[in-house]
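Visitor: model the following, please.
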Amino acid sequence: MHIILVSNRMATAKTLTLTWRHVVFGGGLLAASVIALSSIFSYLTVRHAAELRLPFLQDAFRVVSAEETQKSRDYVRENLNAMAVKLGQMQAQMLRLDSLGERLANVSGVKLQDARNAPADRDARGGPLVEASNLSANELQQALENLSRQLEARTDTLTLLEARLFEERVRKARLPTTLPVDGTWNASAYGWRLDPFTGQRALHEGVDFPAEVGTPIAAAAAGVVIAAERHPEYGLVVDIDHGGDLITRYAHASKLHVQAGAFVKRGQHIADVGNTGRSTGPHLHFEVRIKGAAQNPNRFLQMAADSHGHRH
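Guide: Just a heads-up that it's a prediction; the model follows:
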């Protein structure tokens, strides 16, 4: 590139030759100057603005921060209050469970250490609201821990009650409290009497149910058949083991419907009334034995008769 310079002071015109290196150098110098001026302007502008506006921005930030903090506190308080209300409801429900457990224990006859001398409805509460205050987070935490311990204690109590009820149900299931024959029995037949064959004073170890031949004989309780055979004195006889060394015997049958080793349910048809063995007429001879010793069946049969409205 050629540049011609003309001036009144110069007698002749001068020519300058610019190469590409001169152009690049000049452009770089111009760019550096622009960047330097821009930086100085920005620095002065920001500094001036900060000096003028910084207090306002700080105040605005404080206001916004205070509002957010208050909102957070209000949110936490609302949640704490809601949890406290729920805690109160859970405590009331636990008291109702206590009351239910105690009534159940009383009805079932199961004695629990915690159920003694307890009011019937401990969940009934009320009264005026005086000097009420919200629970703090620590107080709520302590209340939750106390409730957790109380729930564990109630769980142990209810578990004990369940175990006692199960034991009671099993015990009652073993008792021969179902009438073996749907009819009346000779309650005075148990004990010492005159033997109908010899006329001698002899011990009669059961009670007799007079009935027609073929009348169904039912198991007085659930158990396992340990004997179903013919006996020279009892005739066709069934013995059922109910556990706990308790056995019932059904004698003088005309037909047996079970075999030794079979499990029978309460009220199951096990035999038919007959006149086999040492008998003067059709009837069921019924015995209850505990550890091999004969017991008076009347106390068991009376419970069965009362529940079914029978009289003897």
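Visitor: please make it C-alpha for all contacts and neighbour counts, starting now.
Guide: Will do.
Visitor: next secondary structure element downstream of the strand ranked longest in the chain?
Guide: With secondary structure taken from DSSP state E, the chain has its longest strand at strand 246-256. Next in sequence after strand 246-256, counting helices and strands by DSSP states H and E, comes strand 263-264.
Visitor: the next helix-or-strand element following that next one packs against which elements?
Guide: Where DSSP H and E defines the elements, the next helix or strand beyond strand 263-264 is strand 269-273. Where contact means 3 or more C-alpha pairs under 8 Å, 6 or more residues apart in numbering; DSSP states H and E, strand 269-273 is packed against strand 216-218, strand 246-256.
Visitor: what's the offset of strand 269-273 from the middle of its chain?
Guide: When distances are taken as C-alpha atoms, centre = their mean, to the nearest Å, strand 269-273 is centred 43 Å away from the chain's centroid.
Visitor: returning to what we had before: just name the most buried of the helices and strands packed on strand 269-273.
Guide: When neighbours are counted by mean count of other C-alpha atoms under 10 Å, the highest per-stretch mean among these falls to strand 246-256, a mean of 24.
Visitor: just to revisit the earlier point, among the helices and strands packed on strand 269-273, which is nearest residue 306?
Guide: Of all the helices and strands packed on strand 269-273, strand 216-218 sits nearest to residue 306, with 17.4 Å by C-alpha to C-alpha.
Visitor: quick one: contacts of the closest one?
Guide: 179-181, 266-273 (C-alpha atoms under 8 Å, 6 or more residues apart in numbering).
Visitor: and whichever helix or strand comes after that strand, what's buried?
Guide: Going down the chain from strand 216-218, the next helix or strand is strand 223-231, by DSSP H and E. Across strand 223-231, burial judged by 16 or more other C-alpha atoms under 10 Å covers 223-230.
Visitor: structure for this one too, so we can compare:
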Amino acid sequence: MKLIIVNQRHANTKTIILKGWVKGLLSVCLLGAPVALGYIGYQLAISDNAFLLTEDTAHKWQQRLSFQKAELEELKQESKRELEALSLRLAMMQARLVRLDAMGERITRMSDFDNGEFDFSQPIVAVGGPALGENEFSESGFLDALSILEMQLEDRQDQLQILEDLLDDRKIQSEVFIAGRPIEQGWIASRFGQRPDPFTGRMSFHAGIDFTTGRAGADINTVASGVVT
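Guide: Sure, this is the predicted structure:
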């Protein structure tokens, strides 16, 4: 066997002749190295697969999956409890709104406003969609109910504000309107308009009406808002 070594710098070659046992040893190394590397790789692959597919590894994976499943179930239950609590608060707010509507209707009747001017009995309902059962909760149903309640509150707030303004105007008109007599028994001592001044005797304009009972200390009734002089 010959080995030819080429020197790239000087373009020279050198020949080495292998004989005997050196030739056989080199042949074994060149032919046996790929076989040995293939065998080692095969053994490593078998050992890795055996490690990954052991019963203990599968059991650990099963435990991890069970733990994640339990966490997911707990999260679902917690979300359901929170949704039920929010639904309960929503029901309480709706009940308060019903009582507020009843109070608004009563005030409207007592105030003798025109029928149809204020309507606290007509609920604002959404159109479409199936009704939920008593024990059924869903995020979409809760959000729909919350939106309806918000619209109802805005509508009732607007109506109550208008009703309050009208009642205030009516109260002011009632207070400034003069009605009745300031004394129980007595007579008009001086009327409104031109009259002789009781102090000077000259004609002067009287901007009021004088009542008298003919005695001091008589009770006086207020017939309108203002200051008694």
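Visitor: would you list the helices and strands packed on strand 269-273 of structure 1 in a markdown table and tack on distance to residue 286 of structure 1?
Guide: Listed next are these as a markdown table, based on distance: least, C-alpha to C-alpha, whole Å:
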| stretch | distance to residue 286 of structure 1 |
| --- | --- |
| strand 216-218 | 10 |
| strand 246-256 | 5 |
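Visitor: compare these and give me the one nearest residue 133 of structure 1.
Guide: So among these, strand 246-256 is nearest, using C-alpha to C-alpha, at 63.9 Å.
Visitor: any idea how far that closest one is from the chain center?
Guide: Using C-alpha atoms, centre = their mean, the offset of strand 246-256 of structure 1 from its chain centre is 44 Å.
Visitor: what angle separates it from strand 269-273?
Guide: Strand 246-256 of structure 1 runs at 60 degrees relative to strand 269-273, counting by axes from the mean of the first three to the mean of the last three C-alpha atoms, to 10 degrees.
Visitor: okay, angle between strand 246-256 of structure 1 and strand 223-231 too, please.
Guide: In terms of direction (the same axes, to 10 degrees), strand 246-256 of structure 1 departs from strand 223-231 by 50 degrees.
Visitor: elements contacting strand 246-256 of structure 1?
Guide: Strand 246-256 of structure 1 packs on strand 235-241, strand 269-273, strand 283-290, going by 3+ C-alpha pairs under 8 Å, 6+ apart.
Visitor: so which residues of the stretch 101-250 of structure 1 form helices?
Guide: 137-174 (DSSP state H, counting those that start in this stretch).
Visitor: what angle sits between the helix or strand hosting residue 48 of structure 1 and helix 137-174?
Guide: Assigning secondary structure by DSSP H and E places residue 48 of structure 1 in helix 20-108. Helix 20-108 of structure 1 runs at 40 degrees relative to helix 137-174, counting by the same axes, to 10 degrees.
Visitor: helix 20-108 of structure 1: how far from the chain's middle?
Guide: 44 Å.
Visitor: next one: stretch 99-114 of structure 1
Guide: Going by C-alpha atoms, centre = their mean, where stretch 99-114 of structure 1 is centred and where its chain is centred differ by 18 Å.
Visitor: report the buried residues of that stretch.
Guide: Residues of stretch 99-114 of structure 1 classed as buried by neighbour count (16+ other C-alpha under 10 Å): 99, 101-103, 105, 110, 112.
Visitor: nearest to residue 81 of structure 1, of these?
Guide: Using C-alpha to C-alpha, those come closest to residue 81 of structure 1 at residue 99, 27.3 Å.
Visitor: for the aligned partner of that closest one in structure 2, which non-adjacent residue is closest in space?
Guide: Counting by TM-score structural alignment, residue 99 of structure 1 corresponds to residue 102 in structure 2. Beyond its immediate neighbours in the sequence, the residue positioned closest to residue 102 of structure 2 (C-alpha to C-alpha, 6 or more residues apart in numbering) is residue 120, lying 7.3 Å away.
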